[in-house]
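Asks: generate coordinates for the sequence data below:
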Amino acid sequence: MSDAAQPSAAEVRAAAEAVKAALDRHLDAVERRSGEGDPAVYAAFNELAAAAEVYDELLYDAYDEVTPFEIPGDDNLPAYAGPEEPSALSVLIRRDYAIVEPQRLLSQAQRIAELDPDVETGNGRPGGPAAGESVHAALGVLFGEFEPDEIASRHKEFGLEEGDSTLWVTAADEPAEPGEWLAAPFDQADPQLVLCRFDVSSVFDEGLDEEDEDDLQVLEPGT
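Replies: As a prediction, this is how the structure comes out:
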């Protein structure tokens, strides 16, 4: 890059101050949050991500230096191509789990089935194995009985270990008709319609010691 196109030291300093201010606003939103999914935390996270990206670019252009910051998800999304004023939205969530204690899972499913003999396994197959005899049936009972958010908060009770998770909020011009997408619910997951995205992964924690992990949490949405 030519000298004429390089940002000034004052511009870089101003961008750094903007990051500091965004950090303060994000931490304040986290400390005052009303619960999981607080929109004020999400908004502050997005402001912090934008400020950090500007600072990173200016720092590199001016001094050929980089920051240690990495904002999950942003690099993988194409430019937004959805409606300017969306009148509908879809929330797409993926959460991965490892089944680390199958016996705990089976026991929990059996307990649920004993409390409610009419509980559904969710597999749509009559005459299948009992809830406490098959991991397949146990998972059907578990996810049929509890909301996904409750499973996420209690995953250890069910013998599960959290993996990566992501949440996409996508825009639409109008709401879908009832039953329109149920046969193929994820076929319309168009990255160009994503309004915002929030990722959680252990890959972002690699190389951090326990003391640093507290600082990282400030940069994660909803935490």
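
Asks: contacts and neighbour counts: CA atoms only from here.
Replies: Noted.

Asks: check which helices and strands the longest helix along the chain is in contact with.
Replies: Longest helix in the chain by number of residues (criterion: DSSP state H): helix 39-63. Helix 39-63 sits against helix 9-31, with contacts defined as 3 or more CA pairs under 8 Å, 6 or more residues apart in numbering; DSSP states H and E.

Asks: check which helices and strands the helix it packs on sits against.
Replies: Looks like helix 9-31 contacts helix 39-63 (3+ CA pairs under 8 Å, 6+ apart).

Asks: now the helix it packs on: buried residues?
Replies: 40-53, 55-59, 61-62 (16 or more other CA atoms under 10 Å).

Asks: before we move on, the earlier item: the longest helix of the chain: what's the following helix or strand?
Replies: Per DSSP states H and E, helix 39-63 leads on to strand 88-99 as the next helix or strand towards the C-terminus.

Asks: show me which positions of that following strand end up buried.
Replies: Buried, per 16+ other CA under 10 Å, within strand 88-99: Leu89, Ser90, Ile99.

Asks: alongside the first, I'd like the structure of this one:
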Amino acid sequence: MSDAAQPTAAEVRTAAEAVKAALDRHLAAVERRSGEDDPAVYEAFNELAAAAEEYDELLYDRYDEVTPFEIPSGDDSLPPYTGPEEPNALSVLIRRDYAVVEPQRLLAQASRVVDLEAGPDLNTGGAGSGVHAALGVLFGEFEPDEIASRHKEFGLEEGDSTLWVSAADEPAEPGEWLEAPFDQADPQRVVCRFDVSAVFDDELDPDDDSVALEPLEDVEH
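Replies: All right, here's what the predicted structure looks like:
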């Protein structure tokens, strides 16, 4: 955007004040809600979404900055929530994709964890060795969140990721879903969802090969 078309600092400040006012109206509507489908809450939600979107756009146009959140729009991919208003249990469903871009770095990190003389030889090839064995070592040693925060150290490149918080009536019985952990996921019981993907990064020019795509912070859908 050219300098002439940029919003003024005053316009950005006005948009920020509009978000604050919309937040207050939304909270007041929630506090006064008359039922699960109160139209006043729905209207206040849409007003907050519109104000936040306007502020985000002006903030980026003026200062080349973005907000750390995204309010879902009306065409969200999830269907309307039909779960309990006060869930007794929750399921947190997480998927993170990675590309193995530096196998030798992955092998080196795994070698630091295991005693190579007593453990598997990570460099001999075969189904139980090499990258296959290194992945088992690292994901067995480190928590998934630690691997996500240190993925470059392990020779991995982040792809898309998603986290769904799903409401349940009662906690599942021990061992009930371990064989097929995602088969019972019901999109209509998703309380909130957070996605990370390079497709959300409007700041980058997809035709510029000199810029590596990096995902944004978690955004709510």
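
Asks: hmm, back to that, chain center to the longest helix of structure 1, what's the gap?
Replies: With CA atoms, centre = their mean, to the nearest Å as the basis, helix 39-63 of structure 1 stands 18 Å off its chain's centre.

Asks: that one to helix 9-31, inter-axis angle?
Replies: Between helix 39-63 of structure 1 and helix 9-31, the angle comes out at 160 degrees (axes from the mean of the first three to the mean of the last three CA atoms, to 10 degrees).

Asks: give me the secondary structure label for the residue minimising distance to the centre of structure 2.
Replies: With distances taken as CA atoms, centre = their mean, Asp195 lies nearest the centre of structure 2, 3.1 Å away. In the three-state summary, Asp195 of structure 2 is assigned as strand, counting by DSSP: H, G, I helix; E, B strand; the rest coil.

Asks: ok, now which ones touch it?
Replies: Asp160, Ser161, Thr162, Leu163, Asp218, Val219, Glu220, His221 (CA atoms under 8 Å, 6 or more residues apart in numbering).

Asks: what's the spacing between it and Ser77 of structure 2?
Replies: According to CA to CA, to the nearest Å, Asp195 of structure 2 stands 12 Å off from Ser77 of structure 2.

Asks: Asp186 of structure 2 now?
Replies: 13 Å.

Asks: which residues touch the equivalent of Val194 of structure 1 over in structure 2?
Replies: Using TM-score structural alignment, the equivalent of Val194 of structure 1 in structure 2 is Val190. For Val190 of structure 2, the contact set (CA under 8 Å, 6+ apart) comprises Leu78, Tyr81, Gly83, Trp164, Val165, Ser166, Ala167.

Asks: isn't the fifth one up against Pro87?
Replies: So the one you mean is Val165 of structure 2. No: applying CA atoms under 8 Å as the test, Val165 of structure 2 and Pro87 come out as separate, 11.1 Å apart.

Asks: comparing the two, which residue is more hemmed in?
Replies: Comparing Val165 of structure 2 with Pro87 by other CA atoms under 10 Å, the one with more neighbours is Val165, at 17 against 14.

Asks: tell me which residues touch that one, please.
Replies: By CA under 8 Å, 6+ apart, the contact list for Val165 of structure 2 reads Leu90, Ser91, Val92, Leu93, Val190, Val191, Cys192, Arg193.

Asks: same thing with Glu158 of structure 2?
Replies: Arg96, Asp97, Tyr98, Ala99, Ala148, His151, Pro215.

Asks: wait, doesn't the third one sit right on Gly159?
Replies: Spelled out, that is Tyr98 of structure 2. Yes: using CA under 8 Å, Tyr98 of structure 2 is in contact with Gly159, at 5.1 Å.

Asks: how many neighbouring residues does the nearest residue to Ile99 of structure 1 once chain neighbours are set aside have?
Replies: Nearest residue to Ile99 of structure 1, sequence neighbours excluded (CA to CA, 6 or more residues apart in numbering): Leu160, at 4.8 Å. Neighbour count for Leu160 of structure 1, taken as other CA under 10 Å: 20.
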